[in-house]
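> Sequence plus the predicted model coming up.
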Amino acid sequence: MASVRQVQVTFDCAEPERVARFWCEVLGYVVPPPPPGSASWEEFDRSLPPERQGSAFACQDPDGVGPRLFFQRVPEGKVVKNRVHLDVRVGTGLRGDERVAALEAECARLEALGARRVQLLRADGFDESCLVMQDVEGNEFCLD
């Protein structure tokens, strides 16, 4: 039986580069080098047929540990809650007020990048506190 060695997370969106650059800032990811033969992503994009220009973008963990994120343009807008979302782990090992303070600090940083705060879910005796947010196109994610 084959084993999976890598995972890529794909986002449907209207503006792939904008959303990718947001997630680069959130996660400390980088834009990968352009394909061989292109000096930049802009040059590569201009070489595509007009209908394909701006249709995709990606970012990756500079250390190669986290999954690659791929963003593809789709014609329809977001309509319902995501079935899958990212948890950005900023409160690992923290509890109570210390955890909430870490979540709030990261929330403020991400709001400055264009994210939107949705709801703080307080610890309930089973789960620790987390903060539900939306990225620049409304995709849900959690600060955990």
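That came through fine.
> okay, CA-based contacts and neighbour counts for the rest of this
Noted.
> can you tell me which residue is nearest the centre of the protein?
Trp23 (4.0 Å; C-alpha atoms, centre = their mean).
> so how far is Phe44 from that residue?
For Trp23, the distance to Phe44 equals 21 Å [C-alpha to C-alpha, to the nearest Å].
> ok, now Val88?
31 Å.
> before we move on, what about Ala20?
Distance from Ala20 to Phe44, by C-alpha to C-alpha: 17 Å.
> more crowded one of these two?
Ala20 (26 against 15; other C-alpha atoms under 10 Å).
> can you list contacts of the host helix or strand of the more buried one?
Using DSSP states H and E, the element containing Ala20 is helix 16-27. Applying C-alpha atoms under 8 Å, 6 or more residues apart in numbering, the external contacts of helix 16-27 come out as 13, 29-31, 54-61, 69-73, 88, 110, 113-114, 135-137.
> Below is structure B, check it against A:
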Amino acid sequence: MNDTYSVSIVRLYADKDGESHFSDESLPLALAEFAPPAPAILFWCEVLGYVAPPPPEGFAGGDDFNRTLPPKQRDSWFACSDPSGAGPRLYFQRVPEGKVVKNRLHLDVRVGPGLVGEERLAALEAECARLIPLGAVRVRLLPADEENESCLVMQAVEGNEFCLD
């Protein structure tokens, strides 16, 4: 059985006093059909340097916990987060409908902030070379213009496009 999964990003924002908070809103991203969700989850964890949360108390690992769930709930969700706490938490969740439109959310992976010209291109190419063995596909280079620096459009293992920026 192939299932479609969505991922939600819980956003961090600052209030009027400068205090940081996580929003309750989430942004859905429909992923192409795959089963189980592991390939996409492992891909995005590696791309972003994210980690899985520890298993619930009393379980040696997530697989042990997963086996205790009713069959329809197994492999139905997964969360991962930035170990530094700076980035948003990603929550992958099985959804009943398949992907029917272009990306519902486009992620930019920041690899060259502040870099320009050849130095920026070298950083983008190095990250591209790291991601291809993980299953990413290079789609095209968007060269710098009067308003924007160069970025690389990539395709993730589940088919959604993202940019190395």
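Thanks, I have the structure now. Quantities reported herein were computed from a predicted structural model and do not represent experimental measurements.
> What lines up with the residue nearest to the centre of the first structure in the second structure?
Taking TM-score structural alignment, Trp23 of the first structure has Trp44 as its aligned residue in the second structure.
> next one: Leu131 of the first structure
Aligned partner of Leu131 of the first structure by TM-score structural alignment: Leu152.
> Can you tell me, leaving aside adjacent residues, what's nearest to Phe59 of the second structure?
Nearest non-adjacent residue to Phe59 of the second structure, counting by C-alpha to C-alpha, 6 or more residues apart in numbering: Phe65, 6.0 Å away.
> what's the answer for Cys128 of the second structure, then?
Cys128 of the second structure sits nearest to Arg138 (C-alpha to C-alpha, 6+ apart), 7.2 Å away.
> hmm, back to that, and the match of Leu131 of the first structure, helix, strand or coil?
Of the three states, Leu152 of the second structure takes strand according to DSSP: H, G, I helix; E, B strand; the rest coil.
> burial of the nearest residue to it once chain neighbours are set aside, as a residue count?
Closest residue to Leu152 of the second structure apart from its sequence neighbours, by C-alpha to C-alpha, 6+ apart: Leu141 at 4.5 Å. Using other C-alpha under 10 Å, Leu141 of the second structure has 16 neighbouring residues.
> what about Leu141 of the second structure, which helix or strand?
Judged by DSSP H and E, Leu141 of the second structure forms part of strand 137-142.
> Could you pull out the buried residues of the helix or strand hosting Leu27 of the second structure?
Element membership of Leu27 of the second structure, judged by DSSP H and E, is strand 20-30. For strand 20-30 of the second structure, the neighbour count (16 or more other C-alpha atoms under 10 Å) marks 28-30 as buried.
> would you turn those residues into JSON lines with distance to Phe162 of the second structure?
Below are the buried residues of strand 20-30 of the second structure laid out as JSON lines (distance: C-alpha to C-alpha, whole Å):
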{"residue": "Pro28", "distance to Phe162 of the second structure": "15"}
{"residue": "Leu29", "distance to Phe162 of the second structure": "12"}
{"residue": "Ala30", "distance to Phe162 of the second structure": "13"}
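> What's Phe92 of the second structure aligned with over in the first structure?
By TM-score structural alignment, Phe92 of the second structure lines up with Phe71.
> That match reaches Ala14, doesn't it?
No - applying C-alpha atoms under 8 Å as the test, Phe71 of the first structure and Ala14 come out as separate, 9.1 Å apart.
> where do the strands sit along the first structure?
Using DSSP state E, the strands assigned to the first structure run over residues 8-13, 56-59, 68-73, 86-88, 116-121, 130-134, 140-143.
> Tell me roughly how far the second one lies from the second structure on average.
If you overlay the two and look at strand 56-59 of the first structure, the average distance to its match in the second structure is 1.2 Å (mean C-alpha distance after the TM-score superposition for the first structure).
> longest helix anywhere in the second structure?
helix 117-131 (DSSP state H).
> Now that one: buried residues?
For helix 117-131 of the second structure, by 16+ other C-alpha under 10 Å, it's 120-121, 123-125, 127-128, 131.
> quick one: which of those residues is nearest Ala86 of the second structure?
Glu127 (20.4 Å; C-alpha to C-alpha).
> Trace that closest one over to the first structure, please.
By TM-score structural alignment, Glu127 of the second structure lines up with Glu106.
> Tell me who's in contact with that match.
90, 143.
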